[in-house]
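In: quick check, what structure comes out for this input:
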Amino acid sequence: MVGASYITAGLISLAAAQLVSNSEPEGMALVVGKLLTLDESDKIFNPGLILMRGSKLEYVGELREVPEGYEVLKHEELWAWPGLVDLHSHIHGPGRDLNDMVKPLNPELRASPTFDPFEERIEVATAAGVTTLFGIPGSGTSISGFGLVYKTKRSEPSYDNMVVRDPGGMKVAQNFNPQRGAGDVGNTWCGLAFNLEHLNDRVSRLASDDEAELDWQLENLARVHRGELPVLIHCASAEGVAAVVRMWKVRYGTDCVVSHGSWDGWMAAGFAAKHGVPVNHGPRTANMLSTRREDRVVGGAAEYTAAGVPLFSLNTDAPVIPQEQLFLQGSMSARLGADAYHMLRAVTTHPAQSFQLADRVGSLESGKDADVVLSTGDPLDPRSRVEFVFIDGQLEYSRADDGQIF
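Out: Sure thing, here's the model as predicted:
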């Protein structure tokens, strides 16, 4: 945890007259050498200033006079960027409790009872600059339930202090993993599609009828059909991606996001782009097997973005890939042909925008949550070290005080 030496060693004044007093500071000012806002205009400031007041960002921009009463952290050698966001994570609780496997459709279930705020993997994620996660059930059933959006806070680990939205959105598994061998419907893609459409046709009608009485087990699914909650849909391969787009966007018009889209899923990128469906790609971001067909290793991110898929993002499916390596998904995707800055958006603002979170996280803008990371260089460069992580304006990680956790 953050040590007391932070106040004596890290905080200085920008002017001789601006002294740190014993009174409670008005806020905190961060002075950095490079500031990446990741806002809609992609503004970058060299150098830059961030003012944090309480849990929110008060000012983000070029250097100016710091208001009286603000503590100042001055590191002109560091870069500042928004905390990373991952929409496909399972590290919030023990694996055995993440997916109830009795029935193929479980819209009444939530991931929140499995949430463990003291999970050690969350602390490592914080040290890597990952600040917002969508913790979800597994993919063993076609509708495994509703996940929760939470911050990776370590100073006061608790449900009330960390959770942003519960339910945060629905998790669906469309092909491969949920195909069941228990003898019930759902052993094939035909059975999976029937199960999902049979239930969703019913709930779609009920959700549009203000006078209809909803079974409590279907209330959150009805919220998905009304656009109040997003849905993340596990699928892979081109036919899987296309089936997701046809069902969840064309047929039901939901606020849906394709998740994974691996192997040759990129071959349906144009279809997803045509219907405006975001793709949350990973953990496999390269199709090595395609060398048999295209005579090259295909970088999925490069193909999806080239096709014009909106709000393209990346995931780890942690712990499949360790949560702290989310940045590396962007690094490798850039190495395989995607635009590097676009990949930075793919782990910050794009996942936030695609999952109804953009009013709070994903970019550094006045009024948004003060989730700020300071590092020694480019966020996607494996040589860069994270030095400080602030979440909701609180210092949650300091490499000098906490040590090199990752």
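
In: CA only for contacts and neighbour counts going forward, please
Out: Will do.

In: what about the spatially closest residue to residue 12 that is not a sequence neighbour, which helix or strand?
Out: Excluding the flanking residues, the one nearest residue 12 by C-alpha to C-alpha, 6 or more residues apart in numbering is residue 72, at 5.6 Å. Here residue 72, judged by DSSP states H and E, is contained in strand 70-82.

In: now residue 140
Out: For residue 140, there is no enclosing helix or strand under DSSP H and E.

In: the nearest residue to it once chain neighbours are set aside: neighbouring residues, count only.
Out: Once flanking residues are discounted, residue 140 sits nearest to residue 178: 4.3 Å by C-alpha to C-alpha, 6+ apart. For residue 178, the neighbour count with other C-alpha atoms under 10 Å is 24.

In: could you also give me the structure for this next sequence, so I can compare it with the first?
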Amino acid sequence: MKWILKNAIIHPVTSETFRGSILIDKGKIAQINPAERKGTKIFDGGGLHLFPGIVEEHCHIGTHGEKTNQTADQDTNEWSEPITPEMHALDGIKIYDFGFKMALANGITTLNIFPGSGSPITGIGVALKNDPSLRFEERILIKESGLKMAFGENPKSVHSKTSKTIQTRMATAALIRKAFQDALNYEKKADKEYNRRFEILLRVLKGELTAHVHAHRADDIQTIIRIADEFQFKIHLEHATESHLIPEIIAQRQIPVAIGPMFTAKYKIEVNNRSLRTPAILEKAGVKDLSLITDHPVIPIWNLPIEASMAVHYGLSEDLALRSITINPARNLGLDHRIGSIEVGKDADMILLDRELLDPTHRVLYVWTNGTLSYDTEKEGMVL
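Out: Next up is the predicted model:
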């Protein structure tokens, strides 16, 4: 169906803001400032602010219940052994989890869901369109969005108690090296039985799958950089709490960084050096590929644009702050050809706000996914 959204202040993200209209056709943005045609449905934006749907690059929505921390409602971490690349977040998602509605009501239209960080290698993520009108399988944007790995306190605290395999950071690094070396040895065998675990690791080594690495401390960040250099694979840094201590290293290598969650208490030793100035410090050093994340349910997903607002308060440019929750995570997921900005040819995932997105007092009034109205706050109310 064709329809026009007119009379809005349009923030494309990748180009200058303008007041105008857009034509939506078959779920896509078809034209900017189209001529109104008789019979075409019109939605009057009322002079409000139109932004692309927000993209959450790293969360555990649907796999970790936010109203309970009981084992029965926790499908984020497989703790039976430390190396489990064959696990897939897709198989642990409860699609009717309350968090999906919370995300949608607050303008988050794309969700990348990873396994947790309880093991050195925990499994594969999945990127979903947060569209309640679609069946589960239809929501999948990228079935395998990256391989989750983890360093630091989490693997130590889990596997010192369960598998008894990790007591130190040295063991975490050693197990990861061994896993990749075992995969290489497997590849060399002429007569071998198919091993899904090794096949996934080989895809990382061949550049077909990116390693998204949970690391808070600066030394953990440098350890994964060393391992990635040894085995020649691509990494994205997740959390990177102490990245402000080594900004030049990250900038020189242009490693994509997803910062957050920013609003927790300093509940672990490895986050004691957390700073709200980290995004600004990275930007000043020359890091351009910066995203912000909530790690939901570590903090509720509606905090994502507020994190961006707070980062601006502490020195991040408004341009990069806006990109950090839209086009940058879209690009890191390989989805920037479809989402993350308002451009002709992209999915019509859009949110209409009463104020600018970086204004922490804004309210999301309408949310469209694939050109269909998915949330109307006046009718359905705010969800927090």
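
In: rewinding a little: so what corresponds to the residue nearest to residue 140 of the first structure in the second structure?
Out: Matched to the second structure by TM-score structural alignment, residue 178 of the first structure sits across from residue 155.

In: ok, then the element right after the strand or helix carrying that match?
Out: Residue 155 of the second structure belongs to helix 153-159 when assigned by DSSP H and E. Sequence-wise, the next helix or strand downstream of helix 153-159 of the second structure (DSSP H and E) is helix 169-188.

In: ok, back up a step: isn't the match of residue 178 of the first structure right up against residue 116?
Out: No - counting by C-alpha atoms under 8 Å, residue 155 of the second structure stays clear of residue 116, with 10.2 Å between them.

In: list the contacts of the residue nearest to residue 140 of the first structure.
Out: By C-alpha atoms under 8 Å, 6 or more residues apart in numbering, residue 178 of the first structure lies in contact with 104, 139-142, 186.

In: go on, residue 350 of the first structure?
Out: Residue 350 of the first structure is in contact with 311-313, 362, counting by C-alpha under 8 Å, 6+ apart.

In: just give me which of those residues are shared by the second structure.
Out: For the contacts of residue 350 of the first structure, the subset whose aligned partners also touch in the second structure (both residues aligned by TM-score structural alignment, their matches' C-alpha atoms under 8 Å) is 311-313, 362.

In: test my guess that residue 152 of the second structure contacts residue 217.
Out: Yes - using C-alpha under 8 Å, residue 152 of the second structure is in contact with residue 217, at 7.4 Å.

In: any idea how many residues pack against residue 205 of the first structure?
Out: Per other C-alpha under 10 Å, the neighbour tally for residue 205 of the first structure reads 12.

In: now it: how far from residue 193 of the first structure?
Out: With distances taken as C-alpha to C-alpha, to the nearest Å, residue 205 of the first structure is found 18 Å from residue 193 of the first structure.

In: ok, now residue 388 of the first structure?
Out: To residue 193 of the first structure, residue 388 of the first structure is 46 Å away according to C-alpha to C-alpha.

In: quick one: which of those two has more around it?
Out: Higher neighbour count among residue 388 of the first structure and residue 193: residue 388, with 25 against 18, using other C-alpha under 10 Å.

In: looking at the second structure, name the residue matched to residue 361 of the first structure.
Out: Aligning on TM-score structural alignment places residue 361 of the first structure opposite residue 339 in the second structure.

In: my error: substitute residue 222 of the first structure in the last question.
Out: Structural alignment (TM-score structural alignment) places residue 222 of the first structure against residue 202 in the second structure.

In: run the angle between the helix or strand harbouring its match and helix 169-188 for me.
Out: Taking DSSP H and E as the definition, residue 202 of the second structure sits inside helix 196-205. On the basis of axes from the mean of the first three to the mean of the last three C-alpha atoms, to 10 degrees, helix 196-205 of the second structure is oriented at 100 degrees to helix 169-188.

In: isn't residue 167 of the first structure right up against residue 146?
Out: Yes - with contacts counted by C-alpha under 8 Å, residue 167 of the first structure reaches residue 146, the gap being 5.8 Å.

In: list the residues that contact both of the two?
Out: In terms of C-alpha under 8 Å, 6+ apart, residue 167 of the first structure and residue 146 are both contacted by the residues residue 110.
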